[in-house]
Structures are given as structure tokens and as C-alpha cells.
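J.: Here's a sequence, model it:
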Amino acid sequence: MTEADEPVDRVDARDRFLAVVGRGEAVREGWLHRVSVTVCRDREGRFLVHRRSERAARYPGHHEVGFGGAVAAGETYREAAARELVEELGVRPVVRPVVTFLNRTGLSPHWLAVHEAVLSERPSPSGEEVAWHGWSTKDELLCFLGAGLFTPDSPEVLRRYLAAANRERGQIT
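T.: Now for the predicted structure:
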């Protein structure tokens, strides 16, 4: 099965289930579906940034602040976040939901759930998914976002993550 054939839940503007469709069809038709990403941090609060593989179907070679992908049909956002971390980084941390929003950046509109994970184990990225990874402070990441080639949703993912985290826990350092 190709990525385009992966079954996903087509949802409405309130994130309610409508039908199971192929991911490629959802993107091509502009149908809302679900995507889940995780912002990974270390115990010092640094962010794990990565560059997508040149073989990636979407945005090859672009940098990202979140690890993730489409939520499979019948899967929860949290289940998808945990699965994607295993597939992309080879880690199994506790995944905590942070914010979900209707994202209109990228290839097509979709509901995007942002999660957080604090990594205590060393990532072992999949070469199929991740070409490079490294840790950045918040200030370094903000500079990097302005100067680098990132996926279209990365700035919004980080903005919403920081806003939600600041509301919940106070200022992030």
C-alpha cells in the first residue's frame, strides 16, 4: 500500500467523522482529514529539529519542528503520535496532547493535533523519514525558522505549541 492509498478518516469542519477515504484522495480533493505531530524536547527544554529525507513524498529536504503524519482510519490523534515517533525516531516516550486546530497550510486543509514528548532515550531516526536531526534552544529554533527551509506548517505548529504551553505552565525557557 502506498502513502496515497492509506485509509484516513474524512472529517467535517468540527472534526466529526464522515467517511473513510484514501489519504491521496483527501489531499487531492481538499477534504479535511486528521494529522498528528509531536514536538520533542529533552530534559533541558531544547527542541528536536529534523530535516525530512530527500525521498519523502511531501516536502523532501525541508526542516520540521514536529514528528508525525496522517492519522490512520479509526486511530486516535494520540495513537498516531505515538506510532509516528516509533516509525520516525525509534522512541516510545509518553505523548501528551497540547492543542488541536484546523490547519490550512501545506498541501491541503486538515485537523492538526500537536503533542509534546520529553525524550529520555536517544533518538534513532529512520533514514527513510529523517535525513538529519539536532537539538535547538527556543531562541535558536526561532532564528532557524526565519532563515531555514521549513515545511509550511512548522511555524504555526511551533507558535500554537508555545502559546498553549505558556497558558498551561507559564513561560517556556
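
J.: all contacts plus neighbour counts: C-alpha atoms, from now on.
T.: Will do.

J.: so where do the helices sit in this structure?
T.: In the chain, the segments counted as helices under DSSP state H are 23-29, 77-89, 138-147, 154-169.

J.: Show me which residues of the longest one are buried.
T.: Residues of helix 154-169 classed as buried under the neighbour-count rule (16 or more other CA atoms under 10 Å) are Ser154, Pro155, Val157, Leu158, Arg160, Tyr161, Leu162, Ala163, Ala165.

J.: so what does it touch, helix or strand wise?
T.: strand 96-103 (3 or more CA pairs under 8 Å, 6 or more residues apart in numbering; DSSP states H and E).

J.: Now the strand it packs on: buried residues?
T.: Arg96, Pro97, Val98, Val99, Thr100, Leu102, Asn103.

J.: Kindly reformat those as CSV containing distance to Val114.
T.: CSV is the format used below for these (distance: CA to CA, whole Å):
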residue, distance to Val114
Arg96, 9
Pro97, 6
Val98, 6
Val99, 5
Thr100, 6
Leu102, 11
Asn103, 11
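
J.: Which single one of the buried residues of helix 154-169 is nearest to Gly127?
T.: Lowest distance from Gly127 to the buried residues of helix 154-169 (CA to CA) belongs to Ser154, with 20.6 Å.

J.: dump the residue contacts of that closest one.
T.: Glu64, Val65, Gly66 (CA atoms under 8 Å, 6 or more residues apart in numbering).

J.: Check the spacing between the second one and Tyr59 real quick.
T.: Val65 sits 13 Å away from Tyr59 when distances are taken as CA to CA, to the nearest Å.

J.: this one next, for a side-by-side:
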Amino acid sequence: MGELVDRVDEQDRVRGVVDRGEAITHHWLHRVATTVCRDGEGRILVHRRAADMSRFPGQYNFLVGGAAEVGESYEEAAARELTEEIGVRVPVRFAFKFLCRGEISPYWLGVHDAVVRTDITPDPDEIAWHAWVTEDELREMARRPTFVADSLYALDRYLSRGEAARADPLP
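T.: All right, here's what the predicted structure looks like:
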């Protein structure tokens, strides 16, 4: 068996434990936790996924994250994924979640905020390239077909929250 995740229902209640690959194949809901990383100047981290990734290879994204493991909260998963993917341990703050119908499979997507004031060390197996960009630059990049389509649903929600919701409340 591969990566185990909680299978959840339309209200995000746990209904069992399944293999993530099986959840995707059968379009069973599960949880994914992501983080929007900003630097000290308020710029947003954008990255290109490695070319050999199983999902969205070589595409650009502004969300760092992945599946929540069995019993893991969205916040725990988001913090773990930051460490695994970009090599940092910083506080994450839950922003919102929504049922994402996804290009490959549906899932509950938890989106978090984090401020990263240290150098990052991307895992080359996950991230091939990265840069810090302004919101306007991110909007422009997101118009390209090489941007992960699923993340666009989150981008609209994230940017529509307004400046006050995206202020730097984290230490």
C-alpha cells in the first residue's frame, strides 16, 4: 500500500482510511493541505513542479503542499509539507478550505498562510524552479496554460479575501 489518507465525505467527516492512489482513481474525497508562502516583502513563492512528478509534472504553482496523512490536521499537514518541500519550519495559519472538484480527482483543500523570512531549500524531487513574485506577477503567470489548474480555484479565493486578511499576523 502507498500513501494512506483519510477518506472523507461531502462535509469533510472521516469515513475510513484508503490509499491515496485509490482515492484518486475512484474519485473518493480526501484532504490536501497547502500553504501560500510570502517573504518579508509580501511577495509570493511560485514554483515549477519537477518534470517527473506523478501529478501536474512541470507545471507552475503558488501552493506548497500535499495530502494530509491519516489523522493529521490540515495545519499539521501544511507545516509538514513546508518542511519536506522547501526545507523550512515556520508557523502556518489556516486561511480557508473548500471542496475542490480538481482536474484529476475531487478533494477538500485546506489553504494556509506562512511568512518565510529565511532561505528555502527546495526538494529537487518536488520543485525544479522557484521565485518570489508580486500578486500582479502571480496573476499574470496564472493566465498561462502551464499553471496547475486546480490551484487557480484557490488563487481566486485567496486574493479575494482582501489585504487585511493577508496581512502579516505571523511572527
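
J.: Identify whichever of the helices of the first structure lies nearest to Ala13 of the first structure.
T.: helix 23-29 (14.0 Å).

J.: ok, average deviation of the closest one from the second structure?
T.: Superposing on the second structure and averaging over aligned pairs (mean CA distance after the TM-score superposition for the first structure), helix 23-29 of the first structure comes out at 0.4 Å.

J.: residues touching the aligned partner of Asp42 of the first structure in the second structure, list them.
T.: Matched by TM-score structural alignment, Asp42 of the first structure corresponds to Asp39 in the second structure. Applying CA under 8 Å, 6+ apart, we find Asp39 of the second structure in contact with Leu45, Val115, Val116, Arg117, Trp132.

J.: Contact partners for the residue mapped onto the second one from the first structure?
T.: When the structures are aligned by TM-score structural alignment, the residue of the first structure matched to Val115 of the second structure is Val118. With contact set as CA under 8 Å, 6+ apart, Val118 of the first structure has these partners: Cys40, Arg41, Asp42, Arg43, Pro93, Val94.

J.: Not counting sequence-adjacent ones, nearest residue to the first one?
T.: Read that as Cys40 of the first structure. Ala117 (4.9 Å; CA to CA, 6 or more residues apart in numbering).

J.: from memory Gly87 of the second structure sits against Thr118, does it?
T.: No: taking contacts as CA atoms under 8 Å, Gly87 of the second structure lies outside contact range of Thr118: 10.0 Å.

J.: Just want to know which of these two has more residues nearby.
T.: Set Gly87 of the second structure next to Thr118 and count neighbours by other CA atoms under 10 Å: Gly87 wins out with 16 against 12.

J.: what sits against the residue nearest the centre of the second structure?
T.: Geometric centre of the second structure, nearest residue: Thr34, 2.6 Å, by CA atoms, centre = their mean. The neighbours of Thr34 of the second structure, taking CA under 8 Å, 6+ apart as the test, are Leu63, Val64, Gly65, Gly66, Ala78, Glu81, Leu109, Gly110, Val111, His112.

J.: same thing but at 6 Å, please
T.: Residues near Thr34 of the second structure by CA atoms under 6 Å, 6 or more residues apart in numbering: Leu63, Val64, Gly65, Ala78, Val111.

J.: what's the closest of those residues to Arg144 of the second structure?
T.: Among the contacts of Thr34 of the second structure, and counting by CA to CA, the member closest to Arg144 of the second structure is Leu63, at 16.0 Å.

J.: picking up where we left off before, and which of the contacts of Thr34 of the second structure is nearest Asp19 of the second structure?
T.: Nearest member of the contacts of Thr34 of the second structure to Asp19 of the second structure, counting by CA to CA, is Gly65, at 17.7 Å.

J.: Can you tell me how far the nearest residue to the closest one once chain neighbours are set aside is from Arg117 of the second structure?
T.: Of all residues not flanking Gly65 of the second structure in the chain, Thr34 sits nearest, at 4.1 Å (CA to CA, 6+ apart). With the distance defined as CA to CA, Thr34 of the second structure ends up 18 Å from Arg117 of the second structure.

J.: swap in Arg55 of the second structure?
T.: 29 Å.

J.: Also Leu152 of the second structure?
T.: For Leu152 of the second structure, the distance to Arg117 of the second structure - CA to CA - is 25 Å.

J.: Nothing else from me, thank you.
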